[in-house]
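Participant: Got a sequence here, can you build the structure:
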Amino acid sequence: MNCHAIVLVVVVMFLFLFFIFPLAILQVLSKRRPSHLLAASLWISMCDLCLILMYLIMPVLCYDWSTDKSGGACHLYLRDILYSSVHMRSVEDFLQHCVPVLALLYCAALHLSTGVCELTMNQDFAVNRNISIPSYFYISGFSGIPHVRYYYIFLFFVYIISLLGNSCLMFVIIIDRNLHTPKYIAVFNLSLTDICESTAVIPQLLDTFLFGNQLIPYGLCLYNMLSVLLFISAQSLTLAVLSFDRFIAICLPLRYHMIVTHRSMLVIIGVTWAVALFMIIIATIFISRLSFCRVIVIINSFYCDHGPIYRSACSNNFPSYVINNLNPIVILGFPVFFIIFSYTCIAVTLFRITTPQDRQRATKTCTAHLTLVAIFYVPITFTYALSSIINTNTRIISLSLTSALPPMLNPIIYTFMTEEFMVSVKRLLKRRIIFPSPK
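Facilitator: Okay, here's the model as predicted:
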């Protein structure tokens, strides 16, 4: 695996996520009156923030902008592009903004692919041609914790409640035609990812630690890593899709049924699954190219975690290092930034609503989603932010709870905090669809 592949992966991901997607949103928003082009400018600001992140990541990609004249020129060029973006007010300005940035990306890719990477890497990627894979991975999480078996029993009941709750939620959405709306397509997808994520994490965890099967074959470990990361990524992106639905419903209510249709929602959900699958498959491919010096590799986590695996390799793990730092930005950072942006616009719109009843009704539609966002993102954020000061067992328990509790709480929150869904459940109960009376 050479430097060309890394450049191609990084450039494609940035082009798709930070240029094409904001351009599509901008085309939708710019069809409105000029007074609404401020929202388009906010999308451009988001794109610029992503460019700044790219500027911060590029030195990590083995290229030092300050040690080369052309690199310094690219640095100044990128800075001028970022500063000039404030004056953009149309799609044409956005395209004029993108063209030089795309040229900059091409220049960066050209510099990287011509051999600059080899100057700062410890080894050439050709070292990985003779790959030595371990026979087993040993999952060593939860070591030294007293009475940990009670925690495993707790996770078992969490899994059962998650499975039943999300299944009931999906069943009600399928049965009640009043819930066949674009919003509940996204809710259905969230329940599906909850079931898949719980099934990928908890049964394997119980089998590993409760029954002592801590030795996992190489292929099964890679599959476990791919499935867990895939469904967590899909869950994170689905929460961003739900915030997009609320953003359009409250900020652009007259255009909601034109923008958010069954077809567009299915396309958006399909794109989120494709992005998640693409990111995780790339990470798995790079892991499969690593060589290990031991027959049994010890992983200090509760599943086959990507970070501990690539750090245990004895060959050059630089591609996996890049993916390990890039995935959280795309899978967690981008959805969080989009959710913050959406609810900032929603808050501004709610303050403009004069009727208290309308304001309260609009707030209720967002309460359930904000609760789900807080349950999912807050524990992950604090765990990674405090990872340097908390011990390993605390981090493992926190991450395992973060993976187990949101799938259990999501159907409960949507059942009791969404009036529309409660009405549908009561209607089904009155019609005796869920619990038919005996004849």
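Participant: Please make it C-alpha for all contacts and neighbour counts, starting now.
Facilitator: Noted.
Participant: hey, where'd the strands end up in this structure?
Facilitator: Listed from the start of the chain, the chain has strands (DSSP state E) covering 136-139, 215-217, 296-299.
Participant: and V99, how many neighbours?
Facilitator: The burial count assigned to V99 is 11, neighbours taken as other CA atoms under 10 Å.
Participant: Alongside the first, I'd like the structure of this one:
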Amino acid sequence: MALGGNQSGGMTEFVLAGFPDLNSTRMELFSVFLLVYLMTLTGNMLIVGAVGADTHLQTPMYFFLGNLSCLEILITSVIIPKMLSNFLSRQHTISFAGCITQFYFYFFLGASEFLLLAVMSVDRYLAICHPLRYPLLMNGAVCFRIALACWMGGLFSVLGSTVTVALLPFCKQGAVVQHFFCDSGPLLQLACTNTKKLEETDFVLAALVIISSLMITAASYGHIILAVLRIPSASGRRKTFSTCTSHLMVVTLFYGSAIFLYVRPSQSGSVDTNWAGTVVTTFVTPLLNPFIYALRNERVKEALKDMFRKVVAGFLRSLLSAENFIKKTVQ
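Facilitator: I've put the predicted structure just below:
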């Protein structure tokens, strides 16, 4: 159905194509992604809870880790619930407003995560290379302002692009977005106008956020490696660098897939490579983050054990209180 004037103001919905050629395994995929989503939520919520509850984890490193887990919870929640509902529905539609909202929050949260990962690398650099000045440089107020700047940086960096996309003319009601969510490239392909300038602007913004944060991360780890190499004992070098390995693993996963997807002049790449790369940033990285940090960090493991013991103890006390109340009532 053609829209009057071909303006996005008349567009009410899109259709999400989902995963290509996988209709025969729809319920199996639904089960897998539901399990992944629940595990991602549980793991990252445990990290946030442990950081908030354990005084030993109330340091800059773990404060930023808590923020990272919050971002992972939100970025998966922007994409996965709608995708899961489409697995159970014959009509894979999403409203125009819902599509633009999904587009905005995905890129806002993603940009914030890049900025936060760069900040986390600088935090490790200061802790290792300037240990005496570290408590002054990274006090609570400074950490809060830096984290807020990361969130605000992501919030405003994609606002202009989102408004521009929302005002684009789209030719066909119910046009098919060749992806499982409203990603930039597949959405721009549906516009009834030349989007080359917008794609170039998006490329510049993506490069600015991703490459600049990657350069900060690389520079920080360059100084860290030099500082570690100057430590005389092998055990000392391992112990010092062990505080960075979890972050380095997450950085490698996240940056690798994001650069492959978004740091290129044209966003209209292969559908298969688009959704395969997005699976890494949207599913794999948020799922692995809690395990990477929990399994490789003794403090986090101890905090999680303490939190679990407190929860079990509280549950048992509640059961005992309920039992005593029932006995008194019966008597």
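Participant: rewinding a little: deepest of the strands of the first structure, which one?
Facilitator: Most buried of these, by mean neighbour count (mean count of other CA atoms under 10 Å): strand 136-139, with a mean of 22.
Participant: quick revisit: output the strands of the first structure as a markdown table; include the columns distance to S388 of the first structure.
Facilitator: What follows is those, written out as a markdown table (distance: least, CA to CA, whole Å):
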| stretch | distance to S388 of the first structure |
| --- | --- |
| strand 136-139 | 21 |
| strand 215-217 | 28 |
| strand 296-299 | 18 |
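Participant: how about these, which one is nearest L205 of the first structure?
Facilitator: With CA to CA as the measure, strand 136-139 is the member of the strands of the first structure nearest L205 of the first structure (9.6 Å).
Participant: which other residues reach the closest one?
Facilitator: Contact partners of strand 136-139 of the first structure, identified using CA atoms under 8 Å, 6 or more residues apart in numbering, comprise 208, 214-218, 221, 295-304.
Participant: hmm, try it at 10 Å
Facilitator: The set of residues external to strand 136-139 of the first structure that reach it, using CA atoms under 10 Å, 6 or more residues apart in numbering, is 205, 208-209, 213-222, 294-305, 309.
Participant: Could you do stretch 58-66 of the second structure as well?
Facilitator: Where contact means CA under 10 Å, 6+ apart, the residues beyond stretch 58-66 of the second structure that reach it are 44-52, 56-57, 68, 70-72, 116-117, 119-121, 123-124, 127, 134-135, 138-140, 142-144, 146-147, 243, 247, 289-290, 293, 299-300.
Participant: of those residues, buried ones?
Facilitator: The neighbour-count criterion (16 or more other CA atoms under 10 Å) marks 44-48, 50-51, 57, 68, 70-72, 116-117, 119-121, 123-124, 127, 134, 138, 143, 146-147, 243, 247, 289-290, 293, 299-300 among those as buried.
Participant: In the first structure, what sits opposite A127 of the second structure in the alignment?
Facilitator: Matched to the first structure by TM-score structural alignment, A127 of the second structure sits across from A249.
Participant: and if you look at L41 of the second structure?
Facilitator: Counting by TM-score structural alignment, L41 of the second structure lines up with L163 in the first structure.
Participant: For the nearest residue to its match once chain neighbours are set aside, give its distance to F278 of the first structure.
Facilitator: What sits nearest to L163 of the first structure in space, not counting adjacent residues and going by CA to CA, 6 or more residues apart in numbering, is I195, at 5.9 Å. Distance, I195 of the first structure to F278 of the first structure, using CA to CA, to the nearest Å: 21 Å.
Participant: Please identify which of these two sits among more neighbours.
Facilitator: Each of I195 of the first structure and F278 has its neighbours counted (other CA under 10 Å); I195 has more, 21 against 15.
Participant: my read: the match of A127 of the second structure touches Y256, true?
Facilitator: Yes - applying CA atoms under 10 Å, one finds A249 of the first structure in contact with Y256, separated by 5.5 Å.
Participant: before we move on, back to that, the match of L41 of the second structure reaches T193, doesn't it?
Facilitator: No - if you go by CA under 10 Å, L163 of the first structure and T193 don't touch, sitting 11.1 Å apart.
Participant: Give me the common contacts of those two.
Facilitator: For the pair L163 of the first structure and T193, residues contacting each of them under the criterion CA under 10 Å, 6+ apart are 199, 407.
Participant: Aligned counterpart of M417 of the first structure in the second structure, please.
Facilitator: M417 of the first structure maps onto R296 of the second structure when the alignment is built from TM-score structural alignment.
Participant: I'd like the distance between that match and T101 of the second structure.
Facilitator: Separation of R296 of the second structure from T101 of the second structure (CA to CA): 36 Å.
Participant: same question, F181 of the second structure
Facilitator: 11 Å.
Participant: got it, and Q267 of the second structure?
Facilitator: Shown here: Q267 of the second structure relative to T101 of the second structure, a distance of 19 Å by CA to CA.
Participant: So which of these two has more stuff around it?
Facilitator: In this comparison of Q267 of the second structure against T101, neighbours counted by other CA under 10 Å, the higher total goes to Q267 at 22 against 15.
Participant: and that one, what does it touch?
Facilitator: In this structure, Q267 of the second structure makes contact with 183-189, 196, 199-200, 202-203, 261, 274, judged by CA under 10 Å, 6+ apart.
Participant: and if we set it to 8 Å?
Facilitator: By CA under 8 Å, 6+ apart, the contact set of Q267 of the second structure is 184-186, 199, 261.
Participant: same check, this time on V201 of the first structure
Facilitator: V201 of the first structure touches 228, 303, 403-404, counting by CA under 8 Å, 6+ apart.
Participant: any idea how far T243 of the second structure is from the match of M417 of the first structure?
Facilitator: The separation that R296 of the second structure has from T243 of the second structure, given CA to CA, amounts to 9 Å.
Participant: To which residue of the first structure is Y255 of the second structure aligned?
Facilitator: Using TM-score structural alignment to pair residues, one finds that Y255 of the second structure aligns to Y377 in the first structure.
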